[in-house]
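# here is a sequence together with a model predicted from it:
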Amino acid sequence: MSLRQTLSGTGVALVTPFRSNMEVDLDALGRIIDHVIDGGVEYVVTLGTTGETPTLSKEEKIAVIRYTYEKVNNRVPVVVGVGGNDTYSLVKELETLPLDKATAILSASPYYNKPSQEGIYQHYKMLAAATPKPILLYNVPGRSGRNMTAETTLRLAKDFTQIAGIKEASGDMAQCMQILRDRPEDFLVVSGDDALVLPQIACGMDGVISVAANALPKVFTTMVRESLQYNFKAAKTLNDQLIQAYDLMFAENNPAGVKAFMAELGLLENYLRMPMLPLSEVLHNQVKTYLKK
């Protein structure tokens, strides 16, 4: 089965819960994993940017990966986020992280140093040579500072069998449609924008790696499935219910928004690692009002 078949539908970019002393809360992580799997997600993604990964130590990353494998217990596939802006360090990380049980690796395009398109290509070329696991590219210019063009994505897709898909979060619908038109048949293309999932699936995307599904997995995964079955009227009805939630989740920063929802649902304590702060009181009250509806 190709990765495009295995990872179709809704993946969830898991948050990393913390206790008041800022230690990783594995008990809460277990509750969250059960919550999203029971809610219908097709797979989980650990150590993405939603997981506040830049603030985690190497030891914490290993502990989170191992706990995730154990708690998921083969119920759904696990994708592991391995990204960074130092290519050589990232190659070493791929060799030392426990990736044996991972279905794939999600690797964000290098952030901050803003490489050229050729630099992005050579970065992923080195990663593809360093790992036996399939790689999902992650284009997120809002965080990385540099868009990965459709031409670069398609070049990587066609040149390296190890590069098996992309999470596209540019928000550029024309770019997404170009990738979808010209991709290899088995190349997975999923959305990285919860608010754009419905129209992007209409254009041909295979699903999404979602933030919102941490908190609201049942309604979100149902919306995605209806979209994938081209039942867009039913999908729109569900998506209309979620629009305000998307706005609140991303109003200040991610994952402060979704953690506010999850705290109200009793899934975790509402702590983030600096420099991220919990959602402001005004917006948090709007989250409470939304959930009561």
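Received, thanks. Residues are numbered from 1 along each chain as shown.
# CA only for contacts and neighbour counts going forward, please
Fine.
# OK, contacts around the residue lying closest to Glu252 once chain neighbours are set aside?
Of all residues not flanking Glu252 in the chain, Leu279 sits nearest, at 7.0 Å (C-alpha to C-alpha, 6 or more residues apart in numbering). By C-alpha atoms under 8 Å, 6 or more residues apart in numbering, Leu279 lies in contact with Glu252, Ala256, Gly257, Ala260.
# got the contact list for stretch 235-254?
For stretch 235-254, contacts defined as C-alpha under 8 Å, 6+ apart pick out 50, 194-195, 198, 212, 219-220, 222-224, 226-227, 255-258, 276, 279, 283, 286-287, 290.
# next one for the comparison:
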Amino acid sequence: MSRFIGTGVALITPFKSDLSVDVEALERLVNFVIDGGVNYLVVLGTTAESATLTKQEKQLVKQVIKNAANGRVPLVLGVGGNNTYEIAEELKTTDLSGFEAILSVSPAYNKPTQEGIYQHFKVVAEASPLPIILYNVPGRTGSNMLPSTVVRLAKDFTNIIGIKEAAGDIVQAMRLIQQTPEGFLVISGDDMLTFPMIQLGGAGVISVIGQGIPREFSNMVTAALNNETEVARKLHFDVMNSIDYIFEEGNPAGIKALLSILNVCSASVRLPLVPASEVLTQKLSNFLATVTA
């Protein structure tokens, strides 16, 4: 599972001004982040605005990314939701060729108990032909997957290989790193906490900012993983403001504004999201002027 140690990025879905999927921009983005040194790509996660994409658009996005990546880095596919058996059926019937793992978010809105979360992922694990990375993001799902539940799943199912932990709770992250089995990947799902989590034994990050400044962020992650603490610390502080900025008006509006400044894609998002304000766009532009100076 060493292929998922380092910097993963949760790719956006670029849109044209008419809000159709921008295939050329998506190809540019894939090349931009791979050339920037990221280690793997996450396809159709939350940052991709997957909730607003049709089945046909999701298939298009998957194919474009697979073709553009061309085997240069591993691909992880986001497959999750709050209908357990629908997810299991999707995993059984979807063509997963070209993907090496599944990222599956804990059910949103239903607010299951810890036993409900365990039983949900039991069904998912038994249905999946690929290794699974759990995804805990209580700010979006409305429920927190506790370390005890993660440890239980990690011990009971060998194909559950890690977790993207995005509770924003460093103590919870420490408990996960301490209590999960040897080799289980505890991956930061919070860009701001990536450096301290790696210092504690985390496996890296599935990042949003990493697709806007891939080289700078990947260099920080690599330095941290190599125990080059002072180098990583400086790089972390160099990029820290940009992490605040891209989430200031919601994700992925902020990262799309940054990518628009870089001429990778437009800043367009689909409702109910709206594009970043001019004030935020100027902050991002000022930041980029400092990192590229």
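Yes, it's here. The model shown is predicted, which means the values in this text are computed figures rather than measured ones.
# before we move on, back to that, alignment lookup: the residue nearest to Glu252 of structure 1 to structure 2.
Counting by TM-score structural alignment, Leu279 of structure 1 lines up with Ala276 in structure 2.
# ok, Ala157 of structure 1 next?
So, by TM-score structural alignment, Ala157 of structure 1 is matched to Ala154.
# how many residues are close by Asp247 of structure 1?
Per other C-alpha atoms under 10 Å, the neighbour tally for Asp247 of structure 1 reads 12.
# if I look at the counterpart of it in structure 2, how far off is Leu280 of structure 2?
Alignment note (TM-score structural alignment): Asp247 of structure 1 maps to Asp244 of structure 2. According to C-alpha to C-alpha, to the nearest Å, Asp244 of structure 2 stands 11 Å off from Leu280 of structure 2.
# what is in contact with the two at once?
Counting by C-alpha under 8 Å, 6+ apart, nothing touches both Asp244 of structure 2 and Leu280.
# re earlier: can you list the contacts of Leu279 of structure 1 in JSON lines and add distance to Ile179 of structure 1, neighbour count and secondary structure?
Shown next, in JSON lines, are the contacts of Leu279 of structure 1 (distance: C-alpha to C-alpha, whole Å; neighbours: other C-alpha atoms under 10 Å; DSSP: H, G, I helix; E, B strand; the rest coil):
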{"residue": "Glu252", "distance to Ile179 of structure 1": "30", "neighbour count": "16", "secondary structure": "coil"}
{"residue": "Ala256", "distance to Ile179 of structure 1": "31", "neighbour count": "25", "secondary structure": "helix"}
{"residue": "Gly257", "distance to Ile179 of structure 1": "30", "neighbour count": "26", "secondary structure": "helix"}
{"residue": "Ala260", "distance to Ile179 of structure 1": "35", "neighbour count": "26", "secondary structure": "helix"}
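# now which of the contacts of stretch 235-254 of structure 1 would you call buried?
Neighbour-count burial (16 or more other C-alpha atoms under 10 Å) is assigned, among the contacts of stretch 235-254 of structure 1, to 50, 194-195, 198, 212, 219-220, 222-224, 226-227, 255-258, 279, 283, 287.
# quick one: contacts of the host helix or strand of Gln282 of structure 2?
Using DSSP states H and E, Gln282 of structure 2 maps to helix 278-291. The contact list for helix 278-291 of structure 2, computed with C-alpha under 8 Å, 6+ apart, reads Asp238, Asn241, Ser242, Tyr245, Ile246, Glu248, Gly254, Ala257, Leu258, Ile261.
# sweet, I'm off.
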